[in-house]
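> Got a sequence here, can you model it:
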Amino acid sequence: MQKVIRRTVLAERQAARRAKARNEKNNYQKRKSAKEQANYVRRDETSQLKQARFNRREDYELGPLAPRRDVGDWSEKWGTINSQRTKGQVIPKIERRKILKPLGGRFLNIVEGDRVVLLEGRDKGKIGIIKELDRERAEVAIKGLNMIDVSLPKWMLNPADPDQRSVRTIEKPVPITTVRLVTPLTDADTGVTRDVIVKKIARSRIWHDKFTGKASWRRLIAGLDIEIPWPKSEKPPKEEEDQPDDTLRIDVENKTFVPSLLRPPMPGSVIDELRNKYSIFRTRHEPEYIAAKMEEDRIKEEKKKQLVRTPLKEINRRERLLRKAKGKGHLTDEMLEKIGIVIAEKRQITLDAAGVSKEEDVPEFEAFEPAEPFEPAEPAKVEA
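Alright, predicted model coming up:
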């Protein structure tokens, strides 16, 4: 039985080590991929800036004879950027937490479908709807704002797609810190409803659903205690179709089992299937299995006792049993007195071994007597 328990523990430890190594490998691959992408984007930006400076210098020097840039291979790609530069770089977790903390941190108060206003860029002051929110990059894409032209290579074009253009116009994501939530607010005095920019969003208590695992909360305008409604989802509800192998609801709701004291609520075979009694991670076993394993351990111990012993092993075993039967000994007063006599007789041998020739040569320490107190003498008188 001890072997089964040890095997379960070793299997759990091995699984934990493998999971740890797998997580470390995945994190390393993510960091490596992010670093390579950042280096590629940086090189592309640098080369594009160098080429722009060269073109500007050439246009200035040649004047009317300057060549046209929007012909040849760049006839359609002129003024576009690489598709790798459409999104920002992945932000480390510590920095990402600092950025998202004012907006709610883990439970963000800004979601897809919210109306926001841009605070920076060429579309500063315009209001749009959040199309996409990227937590890893702390960016949001606003529908119809911050549009850019992107050149797509041929390998990225799907042959089945009817749109085979190599240049697309898309929304470039902006940092989430450059947007503010916009919500309609009615003035209590005038009754006029207008859009207001919410500078700071407060959050109510968070409720966790123990069945679905989802969290829900209310977002409020800080200082006014006015609730900001969540955007309505534009996605239609998913309709699930019945398949031939699906169990119908009417069959599930039909009561076919009545529990009683004569039979268990679930057959043992189902319990075995749920618990997987052949798993190496199993910690609970049936009484019959435990009894069988204990019997195996008992048989092994008996086999160890029945091993062939040599005469020397028998003598040693008999001596051990005799010593164990006698128990631990103790010294009496007579024994201690005899030991003291023997030590006194062998004192000279001990001194010789220490380097002293005779017992009389051993220096004796005299008792220490305190000296008389010191009194300073009077100074002598010198006559002038």
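> CA atoms for contacts and neighbours, from now on please.
Fine.
> Wait, a strand at I129?
Yes. I129 forms part of a strand when assessed by DSSP: H, G, I helix; E, B strand; the rest coil.
> List the residues that contact it.
For I129, the contact set (CA atoms under 8 Å, 6 or more residues apart in numbering) comprises E112, G113, D114, R115, V116, I142, K143.
> just how off-centre is stretch 58-78 within its chain?
Centroid displacement of stretch 58-78 relative to its chain, using CA atoms, centre = their mean, to the nearest Å, is 53 Å.
> Can you point out the buried residues in it?
Buried residues in stretch 58-78, defined by neighbour count with 16 or more other CA atoms under 10 Å: K77.
> show me where the stretch 51-200 of the chain has helices.
Taking DSSP state H, counting those that start in this stretch to define them, one finds helices in the stretch 51-200 of the chain at 93-100.
> And for the stretch 201-350 of the chain?
Going by DSSP H, counting those that start in this stretch, the stretch 201-350 of the chain shows helices at 249-253, 268-275, 287-305, 311-326, 333-345, 347-354.
> The closest residue to T193 other than its chain neighbours: neighbouring residues, count only.
In this structure, T193 finds its nearest non-sequential neighbour in T186, 4.1 Å apart by CA to CA, 6 or more residues apart in numbering. T186 has 12 neighbouring residues, counting by other CA atoms under 10 Å.
> one more to put side by side:
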Amino acid sequence: MQKVIRRTALAKAQHARKAQRRSERLAWEARKAKLGEDRERSRLVYKDIKQARITRREDWELGPLAPLRNVGSAKETYGAMEVKRIRPTEVLQDERIKFWNIVEDDRVVVLEGRDKGKIGAVKSLEKKSNTVTVEGLNMVDVQIPPFMLTNEPDKRPVRSVEMPLPLSSVRLVHALTDPDTGITRDVIVKKIVNSRIWFDKHNGVRRWTRLIPGLNVKIPWPKKEPREYKVYEIDTLRASMETRTWVPTLLTPPMPETVIDELRNKYSIFRSRHDEEYIARKVMEDEENERKKRSVEMMRTPLKEANKRARRERKKLGKGTLSREMLVRIGEVMARKRGLLAAAAAPPPPPPPPVTIIQ
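Just a heads-up that it's a prediction; the model follows:
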């Protein structure tokens, strides 16, 4: 019995070590991915700053002769940011905010940037990056990739969207009533604390109350309108869903053979059918690769120009002729090589007979 207990204890310790190593590996991979995202974001920022400096210097040097930059392929997208720039960088798991005291539909004030001092409603939260999106504030022009405009009626390549703000850059705005004067006005709440956190077993979520420290004033959560479910004529009735319309027999399997296409990966090489969007994207990739190949072939490089001049010079010389001395020299070389080949192909001579010595 002692051996069984010992083996159990050793197994638990080994499982704990494996779990620790697994958690450390996942944390290292998360840090590595975050560093990669930070480097990519910094590269895009420095690229835009460098191009802006070059443009500013050219405009200053050329003055009225400065070129127009919103022409050609950049006619409609000049000055707009790439989509990668507006995506917030995810923070590590231990750095994420666990209990959010600012939620959607809350009124907040921006503390920095060009919209400093303006008040707006929180549009969305990004808990993986500790950022919030305020409706109508911190607007930026974003370049929309062409593949995102294929199935949309709006074909504008540039759109104005709200760029997420760090949670530290906003403060909650709440209406408080002065007990002495009875005047109600908006105040900026510098700090919010949580009350006792309790678990709502009916909804399966944690709940708490927002408080202003020092005043012990409760800040109510924004009211959410109940979700409306609309009934359409094309909706399937529950009676139709519960009606049994197919009974498997011994001659037919309980599931059709096409189920395997739905269970496999969407982009599996063994899948017998693909979605129209996937096929269209692959066709566009092939066309883009062909276009790049044609553009490379049509590009005029210094090496191609040199080869073209060399071919033109050789064409001017015309076709060469062989003189009698050259033909005689070629025949001698061919005869010598033929003799060497014949000598190499000839069988070796027989060995000499053995010599017997008589004493």
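> before we move on, back to that, alignment lookup: the residue nearest to T193 of the first structure to the second structure.
Counting by TM-score structural alignment, T186 of the first structure corresponds to T177 in the second structure.
> wait, doesn't that match sit right on T184?
Yes. Using CA atoms under 8 Å, T177 of the second structure makes contact with T184 at a distance of 4.1 Å.
> how about the residue sitting nearest the centre point of the second structure, what does it touch?
Centroid-nearest residue in the second structure, with CA atoms, centre = their mean: K84, separated by 8.1 Å. Applying CA under 8 Å, 6+ apart, we find K84 of the second structure in contact with R41.
> Same question for P166 of the second structure.
Each residue near P166 of the second structure by CA under 8 Å, 6+ apart is listed here: N130, T131, V132.
> Considering the residues you listed, which possesses the most neighbours?
Greatest neighbour count in the contacts of P166 of the second structure, by other CA under 10 Å, goes to V132: 25 neighbours.
> Could you pull out the strands in the second structure for me?
Assigned strands in the second structure, in chain order: 107-110, 119-126, 131-134, 139-143, 158-162, 165-166, 170-177, 184-189, 193-194, 198-200, 205-207, 210-212, 217-219 (criterion: DSSP state E).
> most tightly surrounded among these?
Neighbour counts (mean count of other CA atoms under 10 Å) averaged over each of the strands of the second structure peak at strand 131-134, with a mean of 24.
> which residue numbers in the first structure go with it?
Going by TM-score structural alignment: strand 131-134 of the second structure matches residues 139-142.
> what's the offset of the matching stretch from the middle of its chain?
A distance of 27 Å separates the centroid of the chain from that of stretch 139-142 of the first structure, by CA atoms, centre = their mean.
> For that stretch, give me every contacting residue.
The contact list for stretch 139-142 of the first structure, computed with CA under 8 Å, 6+ apart, reads 88, 128-134, 171-176.
> How about stretch 62-72 of the second structure?
Applying CA under 8 Å, 6+ apart, the contact partners of stretch 62-72 of the second structure are E58, D59, K75, E76, T77, Y78.
> do stretch 215-234 of the second structure as well
Contact partners of stretch 215-234 of the second structure, identified using CA under 8 Å, 6+ apart, comprise E104, D105, D106, H174, T209, R210, L211, I212.
> What sits closest to the aligned partner of the second one in the first structure if chain neighbours are left out?
In the first structure, the residue paired with D105 of the second structure is G113, using TM-score structural alignment. Distances taken as CA to CA, 6+ apart place I130 nearest to G113 of the first structure, at 5.2 Å, with adjacent residues excluded.
> And the one you found, what's its match in the second structure?
Under the alignment (TM-score structural alignment), I130 of the first structure pairs with V122 in the second structure.
> Could you pull up the contacting residues of its match?
With CA under 8 Å, 6+ apart, V122 of the second structure has these contacts: V103, E104, D105, D106, R107, V108, V132, T133, V134, E135.
> Switch those over to TSV; also include distance to V189 of the second structure.
Shown next, in TSV, are the contacts of V122 of the second structure (distance: CA to CA, whole Å):
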residue	distance to V189 of the second structure
V103	14
E104	17
D105	16
D106	12
R107	11
V108	9
V132	17
T133	19
V134	17
E135	19
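> What is the nearest of those residues to V296 of the second structure?
Taking CA to CA as the measure, V296 of the second structure sits nearest to T133 out of the contacts of V122 of the second structure, at 43.5 Å.
> Look up how far S124 of the second structure lies from the closest one.
Per CA to CA, to the nearest Å, T133 of the second structure is found 5 Å from S124 of the second structure.
> Show where stretch 272-289 of the first structure falls in the second structure, residue numbers please.
Using TM-score structural alignment, stretch 272-289 of the first structure corresponds to no residues of the second structure.
> Likewise for stretch 163-173 of the first structure?
Using TM-score structural alignment, stretch 163-173 of the first structure lines up with residues 154-164 of the second structure.
> who touches that stretch?
If you take CA under 8 Å, 6+ apart as the criterion, stretch 154-164 of the second structure is touched by 76-77, 80, 86-88, 131-146, 149.
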